[in-house]
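>>> starting from these lines, generate the structure:
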Amino acid sequence: MLKPYIENINKIKSEISSIGEEISHANKISLSALKENDLSMLKDVNLSLKQLSTKSNDIDKLIVKTLALYSPEAKDLREMVSFLKITNELIRAAAYSKTFAKNFRKSFSEDLNSEAILEYAIPLLKSSNLALQTAIEMVLEDDEKIIEQKFNKVLVEDSKTDDLYAMVEKNILKLITKKIELSKDYFEVLSSLRKLEKISGRAASIANLLVFAEVGGDLENV
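From the prediction side, this is the model:
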């Protein structure tokens, strides 16, 4: 393969990974805020969707340029198509991360049962971000066996987030029946936690795209 093509691919992977790491870092700040029960820390989540979108667009332009110049063969073409879709998945994940930090801080009040909420919210955020981190690690990985291992790990964490969200939803609905006057606040908290489940869903989509890039398959099911 031509050296300029390889250099472009490496740059694309590096830039995609950089966006993913920025989102993951924001989620880690949110996780620390929940663990320490200090929601003022959520103000430090300063993801700029505008800047990330600009970076994403720059990556997409480089992908299109590389496709036009080098006409990659089957596997390489799958990889490039996957990268185009992955940048979009990352922007969606970033939006969910930012919305969670903003809305959870606004809706959470001293009147709510923080212990019952955080019991599942903390592991939910942890699993969600682990799914994202693992999916991002797959971007820079070339070993097919390791890609498969990480893919399975992403699916496990995504399944965990589904279960954890169901648990916290059940807890919050019970709390609402006891204090119906706080139902609006509880529903807003639940809505913000739903964004964490969606982040892991985006991670699963990224992982599926990377497996498609490596081994092929039906892109419509990715």
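
>>> CA only for contacts and neighbour counts going forward, please
Will do.

>>> may I see the buried residues of the host helix or strand of residue 106?
Residue 106 is part of helix 74-107 when elements are defined by DSSP states H and E. By neighbour count, with 16 or more other CA atoms under 10 Å as the criterion, the buried positions of helix 74-107 are 78-84, 86-107.

>>> repeat that for stretch 135-152.
Across stretch 135-152, burial judged by 16+ other CA under 10 Å covers 135-139, 147-148, 150-152.

>>> and what of stretch 21-36?
Neighbour-count burial for stretch 21-36, with 16+ other CA under 10 Å as criterion, is recorded at 21, 23-34.

>>> state the pair within the residues you listed that is farthest apart.
Using CA to CA, the buried residues of stretch 21-36 reach their maximum pairwise distance at 21 and 34, which is 19.9 Å.

>>> burial measure for residue 8, as a count.
16 (other CA atoms under 10 Å).

>>> what helix or strand does it sit in?
Using DSSP H and E, the secondary-structure element containing residue 8 is helix 3-35.

>>> can you name the next helix or strand after that helix?
Using DSSP H and E, the helix or strand that follows helix 3-35 towards the C-terminus is helix 49-70.

>>> what's the angle from that following helix to helix 74-107?
For helix 49-70 against helix 74-107, the angle by axes from the mean of the first three to the mean of the last three CA atoms, to 10 degrees is 180 degrees.

>>> list the buried residues of helix 49-70.
Neighbour-count burial for helix 49-70, counted by 16+ other CA under 10 Å, picks out 52-53, 55-56, 59-60, 62-63, 66-67.

>>> check stretch 157-169 too.
By neighbour count on 16+ other CA under 10 Å, the buried set for stretch 157-169 is 157-162, 164-165, 167-169.

>>> show me the contacts for residue 79.
With contacts taken as CA atoms under 8 Å, 6 or more residues apart in numbering, residue 79 has the following neighbours: 210, 212-214.

>>> what of residue 30?
Residues 41-42, 45, 101 are the ones in contact with residue 30 under the rule CA under 8 Å, 6+ apart.

>>> try it again at 6 Å.
Residue 30 makes contacts with residue 42, as judged by CA atoms under 6 Å, 6 or more residues apart in numbering.

>>> what are the contacting residues of stretch 94-106?
23, 39, 42, 189, 192, 195.

>>> what distance do you get for the closest residue to the last one other than its chain neighbours to residue 202?
Distances taken as CA to CA, 6 or more residues apart in numbering place residue 96 nearest to residue 195, at 5.2 Å, with adjacent residues excluded. Distance check for residue 96 against residue 202: by CA to CA, to the nearest Å, it reads 10 Å.

>>> here is a second sequence; please produce its structure as well for comparison:
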Amino acid sequence: MRTDHIVRSFAQELQRLANLVTQMGGVAEAQVDAAVKAVARRDVGLAAQVMQADQRIDAYERDIDAETIRLLALRQPLAQDLREIVSALKISSDLERIGDYASNIAKRSLALAQVPVVRPAVAIPRMGKLVEQIMKDVLDAYTERDVAKAIAAWERDEDLDDLYTSLFREVLTYMMEDPRNITPCTHLLFMAKNLERIGDHATNIAETIHFLVVGAPLRGERPKSDGSSFAVVSPESDDKGAGHAA
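Below is the predicted model of the structure:
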């Protein structure tokens, strides 16, 4: 009977740990959504809330760190139980970084709200929507232990990279057309990069879910198509004096 009690108690502790990760994921997801809305609405009040709420995500990470250390020391878990604990630790680290990037986007939106609107800004909510969908899918996959859903989200990172590359080229063109666009476009580039990095951390979580459920790393090369490193924008002499994305 005592052994059964210990097993039940450990299962409950693992479930509490998983619940902490799920709660942290919900906060991170809300932070990304709010940060993108702050950009789209030029809402400095909402941006400030996002920056202040980053402390909640940090607190979750500290709690998960403490709980995983306690469980490892007291329970000496093996196999699936060990993967549950290690995965919680890895996922919380990715979620903490996602919270940092959301805070960075909010911080940039404060500066962006002080300058005239530039057309490429509409691409940020579009990127944000895709990032939020990927995050939702990986967090649902974690709750449901659904490997297929995790892999599907992992594969969508390529779509996010395509959006980022397209925005990168458009923003460079705008900066060449008018020096007054340099300041807002620079902030947009950093925001877009932050969203792209959030997508990378979401795919990290998808890979961790695969390890958690299957017990082996996800095979195959991560789908990446970020072409921004190779983007070249050359001035084109025409009647409008517009730039041309190469």
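
>>> any of the contacts of stretch 94-106 of structure 1 buried? List them.
The neighbour-count test (16+ other CA under 10 Å) marks 23, 39, 42, 189, 192, 195 as buried among the contacts of stretch 94-106 of structure 1.

>>> show me which of the residues you listed is closest to residue 181 of structure 1.
When those are compared for distance to residue 181 of structure 1 (CA to CA), residue 189 comes out closest, at 14.5 Å.

>>> helices or strands up against the helix or strand hosting that closest one?
Using DSSP H and E, residue 189 of structure 1 sits in helix 183-215. In this structure, helix 183-215 of structure 1 makes packing contacts with helix 74-107, helix 114-139, helix 144-178, judged by 3 or more CA pairs under 6 Å, 6 or more residues apart in numbering; DSSP states H and E.

>>> and those helices as a markdown table, adding distance to residue 9 of structure 1?
What follows is those, written out as a markdown table (distance: least, CA to CA, whole Å):
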| stretch | distance to residue 9 of structure 1 |
| --- | --- |
| helix 74-107 | 8 |
| helix 114-139 | 11 |
| helix 144-178 | 17 |
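
>>> ok, which of those comes nearest residue 222 of structure 1?
helix 74-107 (9.6 Å).

>>> so where in structure 2 does that closest one end up aligned?
On the basis of TM-score structural alignment, helix 74-107 of structure 1 is assigned to residues 79-112 in structure 2.

>>> quick one: the matching stretch to structure 1 mean distance?
After superposition onto structure 1, the average distance of stretch 79-112 of structure 2 to its aligned residues comes to 1.2 Å, using mean CA distance after the TM-score superposition for structure 1.

>>> re earlier: show me which of the contacts of residue 79 of structure 1 are buried.
The buried subset of the contacts of residue 79 of structure 1 - by 16+ other CA under 10 Å - is 210, 212-214.

>>> what's the closest of those to residue 111 of structure 1?
Scanning these for proximity to residue 111 of structure 1, where the rule is CA to CA, the winner is residue 210, at 44.4 Å.

>>> excluding its backbone neighbours, what's nearest that closest one?
Across the structure, with CA to CA, 6+ apart as the measure, the residue nearest residue 210 of structure 1 apart from its sequence neighbours is residue 82 (6.5 Å).

>>> isn't that neighbour right up against residue 211?
No. At 9.2 Å, residue 82 of structure 1 does not count as touching residue 211 under the criterion of CA atoms under 6 Å.

>>> ok, the most centrally placed residue in structure 2 - contacts?
For structure 2, the residue sitting closest to the mean C-alpha position, by CA atoms, centre = their mean, is residue 198 at 2.3 Å. The neighbourhood of residue 198 of structure 2, defined by CA under 6 Å, 6+ apart, consists of residue 98.

>>> rerun at 7 Å
Under the criterion of CA atoms under 7 Å, 6 or more residues apart in numbering, the contact partners of residue 198 of structure 2 comprise 98, 101.

>>> ok, residue 81 of structure 2 to residue 136 of structure 2 distance?
The value you get for residue 81 of structure 2 to residue 136 of structure 2, if CA to CA is used, is 25 Å.

>>> quick one: secondary structure of residue 234 of structure 2?
The local conformation at residue 234 of structure 2, judged by DSSP: H, G, I helix; E, B strand; the rest coil, is strand.

>>> residues near it, how many?
Other residues near residue 234 of structure 2 number 14, with proximity taken as other CA under 10 Å.

>>> quick check: closest non-adjacent residue to it.
Of all residues not flanking residue 234 of structure 2 in the chain, residue 244 sits nearest, at 5.7 Å (CA to CA, 6+ apart).

>>> burial count for the one you found?
The burial metric for residue 244 of structure 2, expressed as a neighbour count using other CA under 10 Å, is 18.

>>> packing partners for the helix or strand encompassing it?
Taking DSSP H and E as the definition, one finds residue 244 of structure 2 inside strand 243-245. For strand 243-245 of structure 2, the packing partners by 3 or more CA pairs under 7 Å, 6 or more residues apart in numbering; DSSP states H and E come out as helix 157-177, strand 233-235.

>>> wait, which of these is closest to residue 132 of structure 2?
Residue 132 of structure 2 lies closest, by CA to CA, to one member of these: helix 157-177, at 10.9 Å.

>>> now do that closest one against helix 182-214, angle only.
Here helix 157-177 of structure 2 runs at an angle of 170 degrees relative to helix 182-214 (the same axes, to 10 degrees).

>>> how far off centre is helix 157-177 of structure 2?
Put simply, helix 157-177 of structure 2 sits 18 Å off its chain's centre (CA atoms, centre = their mean, to the nearest Å).

>>> ditto for stretch 190-199 of structure 2
When C-alpha coordinates are averaged (CA atoms, centre = their mean), stretch 190-199 of structure 2 and its chain have centres 8 Å apart.

>>> and it, how far from structure 1 on average?
Mean deviation of stretch 190-199 of structure 2 from its aligned counterpart in structure 1 after superposition (mean CA distance after the TM-score superposition for structure 1): 1.0 Å.

>>> how about residue 11 of structure 2, what's its match in structure 1?
Residue 11 of structure 2 maps onto residue 6 in structure 1, with residues paired by TM-score structural alignment.
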